[in-house]
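S.K.: kindly generate the corresponding structure for this input.
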Amino acid sequence: MMPCLNKKLFGVECPGCGLQRSLDLLLQGEFLAAFKMYPAIYPIIFLILFLGSTLFIKFKHSVFLKWFFATLTAGTIIVSYLIKMYNLYN
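M.R.: Below you'll find the model as predicted:
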């Protein structure tokens, strides 16, 4: 696994820390462990699949759906990071 540069330089995890390990767990079939490692793994995968599918299939409200799924993904990343930092320092 690639080390987190932010963690090496500053000693603090970045919002992306755990994504590689979560993807590895997901590929091994450890779905719950992947979610526990990085809760945003499923919204990220869904967003990527949706964006890929819009290249071939036209949806009625695709612009709204893209923004919705992107906001959901970003929100999940931010909230899970804040919870991780809160638990780390308390």
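S.K.: every contact and neighbour count from this point should use C-alpha atoms.
M.R.: Noted.
S.K.: buried residues in the biggest helix by length in the chain?
M.R.: The longest helix of the chain (DSSP state H) is helix 62-89. Buried residues in helix 62-89, counted by 16 or more other C-alpha atoms under 10 Å: Lys66, Phe69, Ala70, Leu72, Thr73, Thr76, Ile77, Ser80, Tyr81.
S.K.: can I get those in JSON lines including distance to Lys58?
M.R.: As requested, those are arranged in JSON lines below (distance: C-alpha to C-alpha, whole Å):
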{"residue": "Lys66", "distance to Lys58": "12"}
{"residue": "Phe69", "distance to Lys58": "16"}
{"residue": "Ala70", "distance to Lys58": "18"}
{"residue": "Leu72", "distance to Lys58": "21"}
{"residue": "Thr73", "distance to Lys58": "22"}
{"residue": "Thr76", "distance to Lys58": "26"}
{"residue": "Ile77", "distance to Lys58": "28"}
{"residue": "Ser80", "distance to Lys58": "32"}
{"residue": "Tyr81", "distance to Lys58": "34"}
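S.K.: here is a second sequence; please produce its structure as well for comparison:
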Amino acid sequence: MLPCLNRSLFGIECTGCGAQRAAVMLFQGEFVSAFLLYPAIYSLLGLAVFLFIDLFYKFRHAYSIKIGLIIFNAVIIAGAYIIKMFHFFN
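M.R.: You can find the predicted model right below:
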């Protein structure tokens, strides 16, 4: 796995810490462990699938769907990060 530069330099995890390990766990079939490690893994996977399908089949409101999925992912990532940092500093 690639090391996190933010964690190496400052000792604090970034918003993407755990995504690589969660993706590996997902492909190994450890679905619950992947979610617990990085809660946004499934919403990011959904966004990636939508973007891939959108390359070949154009949806009517594709732009709005993309923006909605991106905002949804950002909220999940930020929320999980805040919870992680709250537990880290306690």
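S.K.: now for the longest helix of structure 1, which elements pack on it?
M.R.: Judged by 3 or more C-alpha pairs under 8 Å, 6 or more residues apart in numbering; DSSP states H and E, helix 62-89 of structure 1 is in contact with helix 41-53.
S.K.: now do the helix or strand where Ser22 of structure 1 lies and helix 41-53, the angle between them.
M.R.: Element membership for Ser22 of structure 1 (DSSP states H and E) is helix 19-27. Helix 19-27 of structure 1 runs at 80 degrees relative to helix 41-53, counting by axes from the mean of the first three to the mean of the last three C-alpha atoms, to 10 degrees.
S.K.: average offset of helix 19-27 of structure 1 relative to structure 2?
M.R.: When structure 2 is overlaid, helix 19-27 of structure 1 sits 0.6 Å from its aligned residues on average, using mean C-alpha distance after the TM-score superposition for structure 1.
S.K.: please report how far Leu27 of structure 1 lies from Tyr38 of structure 1.
M.R.: 14 Å (C-alpha to C-alpha, to the nearest Å).
S.K.: can you pull the contacts of the residue nearest in space to the middle of structure 2?
M.R.: With distances taken as C-alpha atoms, centre = their mean, structure 2 has Ala40 as the residue nearest its mean C-alpha position (3.6 Å). Contact analysis of Ala40 of structure 2 by C-alpha atoms under 8 Å, 6 or more residues apart in numbering lists Asn73, Ile76, Ile77, Ala80.
S.K.: distance of it relative to Ala34 of structure 2?
M.R.: Distance from Ala40 of structure 2 to Ala34 of structure 2, by C-alpha to C-alpha: 9 Å.
S.K.: same deal with Asn90 of structure 2?
M.R.: 24 Å.
S.K.: between those two, which is the more surrounded one?
M.R.: Ala34 (24 against 5; other C-alpha atoms under 10 Å).
S.K.: what sits closest to that one if chain neighbours are left out?
M.R.: Nearest non-adjacent residue to Ala34 of structure 2, counting by C-alpha to C-alpha, 6 or more residues apart in numbering: Ala22, 4.3 Å away.
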